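Engineer: no sequence on hand, only this structure:
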């Protein structure tokens, strides 16, 4: 691996120094929960009976013997969100898989999941950001029973993943793995959708035509295919090492998706707190993991919402990240992807061109990601510079393509779309803001005009 880029090294050290006291306090709190035996053994017999009362006879016996890991699921399932609808049968699938790997599974709790795409322009939008913290609290409540040796988080969309991360960090002595559902197949192409929206705004077509176009775009179970906050979440889970490698953008209800979910279950059983190879969330989500998330966001032109979510997630782990840190990194991290709204392609095209694994490999090759990190899968981010595939019924990984399969969507670090990242901080005498430069054409990045002063 090449040396770390000097700016990445400087920003990383600055964050480590700034976070020294808060990170130490977080780790001390986490260490106090450490246990070499299932914590549920410390429950009274009556409390313990409540834990297993509804389990089937096989699982009840295993849990009573404390002989196997018990994995808790925190689910954001509802069937109004297309991204979360595939989760409807995940608990049963995960329970079946877990028994094969010598583990038991219980649904620890559910969290709310709202869609900004539904509530924008409506009163419900007032609850959107607030819902992140409700989700964090609900996650913590779900894991508070001292009944679990590992956790699987089922969530994808905007505020759900950050909330699940924040809440899980209150139980960072456990291994925590995020299990995605995958994007829907591509629908109406983005340029065609934009054309019909324009025609509607001009009064050239009616609501029926607009509704038909929108329903042809958002048309099936799975995550919406534009590169907004939901899909930026999935990118970050790979960059932070919380997914099974390459799990982010595999379609729902496919053999490969099913195999990846089974692999997540197996890994949770393998890395359980009291097992032979424990992998605490606290040891995965270090300063360097959060910085890798920032770099991934900049390199792909991800959602500006994460300039709010990354600092909040990091702070829950005792790490203090600022907009200035992000802006300094953006000056040296190249933009490698153009995915709608930064271009016309969707995440399926991005994934087919090489996807997140390609981005990770390219950034590692120029010293712009930390490889010396722990992940839920092992040691080193290089595991995520691969793509999963099925050899018959066997899940395997192989290197991502050497070259992009579509350089209009994905490019190497040697030939980026722009030399700087997709987000920048703007400061001035009126305040400060974050702008998504990857979605603004160069000729529109400077706006000049008369200043109107209001008393």
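Structural biologist: All right, it came through fine. Not measured: the values here are computed from a predicted model. Numbers count the residues shown, from 1 in each chain.
Engineer: rest of the way, CA atoms for contacts and neighbours
Structural biologist: Will do.
Engineer: touching, residue 108 and residue 70? I think so.
Structural biologist: No - judged on CA atoms under 8 Å, residue 108 makes no contact with residue 70 at a distance of 10.5 Å.
Engineer: which one of those two is surrounded by more residues?
Structural biologist: residue 70 (27 against 20; other CA atoms under 10 Å).
Engineer: for the more buried one, list the residues it contacts.
Structural biologist: By CA atoms under 8 Å, 6 or more residues apart in numbering, the contact list for residue 70 reads 63, 103-106, 147-150, 269.
Engineer: want to throw the residues you listed into JSON lines with distance to residue 87, neighbour count and secondary structure?
Structural biologist: What follows is the contacts of residue 70, written out as JSON lines (distance: CA to CA, whole Å; neighbours: other CA atoms under 10 Å; DSSP: H, G, I helix; E, B strand; the rest coil):
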{"residue": "63", "distance to residue 87": "25", "neighbour count": "24", "secondary structure": "helix"}
{"residue": "103", "distance to residue 87": "20", "neighbour count": "25", "secondary structure": "coil"}
{"residue": "104", "distance to residue 87": "18", "neighbour count": "25", "secondary structure": "strand"}
{"residue": "105", "distance to residue 87": "15", "neighbour count": "27", "secondary structure": "strand"}
{"residue": "106", "distance to residue 87": "15", "neighbour count": "22", "secondary structure": "strand"}
{"residue": "147", "distance to residue 87": "23", "neighbour count": "23", "secondary structure": "coil"}
{"residue": "148", "distance to residue 87": "21", "neighbour count": "23", "secondary structure": "coil"}
{"residue": "149", "distance to residue 87": "22", "neighbour count": "29", "secondary structure": "coil"}
{"residue": "150", "distance to residue 87": "19", "neighbour count": "33", "secondary structure": "strand"}
{"residue": "269", "distance to residue 87": "20", "neighbour count": "29", "secondary structure": "helix"}
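Engineer: second structure for comparison follows:
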């Protein structure tokens, strides 16, 4: 089928907007490329240092200069469930490379933090900036110029975007993202949410809450709800940076191991010494980025990617903005119901048809670019297949042509909703985004007096005192990237959910984040300019009436224009939040970071220093 007119026009607009920036990026990548094995550029002394610790077989192979050497960059640690399964992957990759007459070396590790552990804690204020630390750590790992291709082992929220940014800056190397897979299903999400809300109301104790959480997050692998981590995996497959069907295979299974070994073999084939050179920079263009956006919208994915995907695209010389998301959202159907947009988890999604069905449907509807270069096969058509083990051998077969569970996954012709459920908000309070796919229509429009907070911990005290037991727009400001690193504010969700269940009209407005776990309460997030920089949220006063109308894309303080303009922005004491738990080490990041719609990045825009967020010459 021909590509949808809106998808085509948005893609063309991105291409035109990015033309100069992308051309500069491509020149840089071509300058970095050297024919032949990359270690051939090193002096004898350099090279001796590069393989000094290798065993005799690998050392001899590396001396020959006629085979590929894979660089492994991993986010492994054994505290966090998503990363613990990555422990054996380097040995699998090295063994697979040797069988191909090549080599692999562990180039370096990147930090991996878990927002689930740091939620509501001071450490959460390092979370967003960890993405850029990961990108820099990736660059350090690959800076030795020993490698002909790279495998990036990572899963969760900031890790994959950081690895992607690092991969883009080493875009002359073929790249493949290697996932670990989701944990098996535990306590149903509806029951977990119910216990959380009962705890908020004081009806169950901490013991019952901890038991419910432990039964939900119970083993190795990513969390099974559809948050940023699993949105990452979906987008990587939509861009052809995973092997087909690799995203949601559980850890510690024979199929997962076979996919990891095959990733090494395919990366060698994709290297220049392997004879089928597929560098990252030629694979990832505006079509691949649009495919990621469409996959995110069709699946109701994480709002964090209205930040991350902007930064990721920018690292590859491509400028996207929130209007692109909104225009695509208007024509991309909502095809999944995965928690928090439904009660199923990603394992149910996988069983219902998973990525192969979703990609097939979007391709057949003309909503994805088929003609992108992928790490496997010819183009995205090969991603309608699923991996299986046939007598121990990894094979791919065509995936289902019908959903096996229409309560979880539907065809594009019969979606849960005709639109993607992501809206951009504009008004005198600035510009932000809202994910309404999990919000019932009767709860989406809210007009009520505001209650202002400068710290998410203040909200609990107000809730306990009964001060919020009414129609209310809760505004949590001074939570932007320059103020305190833009933490996620999940801690607020149970309290606001209780108020909504009591029959009140409730909404959240913030310059902070909520991510893929944004739930049933409408949340206008990523508001920009942020309050710390004197943005409009700083002009609000206690009791102002605010109207949130996501159906019409507006967020407005109902204050007379003259009075609004005359108001001085409020200030807050933010310094006490900048020390402890390592936060003082990130002062430079806070001073350098760009705005939310620019991706909240600290790198200064790479080739886009003369281009603003809308793509206009500055």
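Structural biologist: Great, that's in hand. Fair warning: this is a prediction, and the values are worked out from it, not measured in the lab.
Engineer: closest to residue 162 of the first structure among the contacts of residue 70 of the first structure?
Structural biologist: residue 150 (18.7 Å; CA to CA).
Engineer: distance of the closest one relative to residue 106 of the first structure?
Structural biologist: Separation of residue 150 of the first structure from residue 106 of the first structure (CA to CA, to the nearest Å) stands at 11 Å.
Engineer: shared neighbours, those two?
Structural biologist: By CA under 8 Å, 6+ apart, the residues touching both residue 150 of the first structure and residue 106 are 70-72.
Engineer: without its sequence neighbours, what residue ends up closest to residue 81 of the first structure?
Structural biologist: residue 115 (6.6 Å; CA to CA, 6 or more residues apart in numbering).
Engineer: which stretches of the stretch 51-200 of the second structure form helices?
Structural biologist: With helices called from DSSP state H, counting those that start in this stretch, the stretch 51-200 of the second structure shows them at 56-64, 89-99, 115-118, 127-142, 159-169, 189-200.
Engineer: so which of those comes closest to residue 289 of the second structure?
Structural biologist: helix 159-169 (11.9 Å).
Engineer: which other helices and strands contact the closest one?
Structural biologist: helix 127-142, helix 280-283, helix 305-315 (3 or more CA pairs under 8 Å, 6 or more residues apart in numbering; DSSP states H and E).
Engineer: any idea which of these is most buried?
Structural biologist: helix 305-315 (a mean of 25; mean count of other CA atoms under 10 Å).
Engineer: with the first structure overlaid, report how far it is off on average.
Structural biologist: For helix 305-315 of the second structure, the mean deviation from the first structure after alignment is 0.4 Å (mean CA distance after the TM-score superposition for the first structure).
Engineer: quick one on the thing from earlier: can I get the contacts of residue 70 of the first structure in JSON lines including distance to residue 217 of the first structure?
Structural biologist: Shown next, in JSON lines, are those (distance: CA to CA, whole Å):
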{"residue": "63", "distance to residue 217 of the first structure": "46"}
{"residue": "103", "distance to residue 217 of the first structure": "40"}
{"residue": "104", "distance to residue 217 of the first structure": "39"}
{"residue": "105", "distance to residue 217 of the first structure": "36"}
{"residue": "106", "distance to residue 217 of the first structure": "36"}
{"residue": "147", "distance to residue 217 of the first structure": "42"}
{"residue": "148", "distance to residue 217 of the first structure": "40"}
{"residue": "149", "distance to residue 217 of the first structure": "41"}
{"residue": "150", "distance to residue 217 of the first structure": "37"}
{"residue": "269", "distance to residue 217 of the first structure": "38"}
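Engineer: checking residue 242 of the first structure next. Helix, strand or coil?
Structural biologist: coil (DSSP: H, G, I helix; E, B strand; the rest coil).
Engineer: residue contacts, it?
Structural biologist: 176-178, 284, 375-376.
Engineer: look up how far residue 174 of the first structure lies from the nearest residue to residue 175 of the first structure once chain neighbours are set aside.
Structural biologist: Nearest residue to residue 175 of the first structure, sequence neighbours excluded (CA to CA, 6+ apart): residue 280, at 4.4 Å. Distance from residue 280 of the first structure to residue 174 of the first structure, counting by CA to CA: 5 Å.
Engineer: which neighbours do the two have in common?
Structural biologist: Common neighbours of residue 280 of the first structure and residue 174 (CA under 8 Å, 6+ apart) are residue 273.
Engineer: more neighbours, the two?
Structural biologist: Neighbours per residue (other CA under 10 Å) separate residue 280 of the first structure from residue 174, with residue 174 holding more: 30 against 23.
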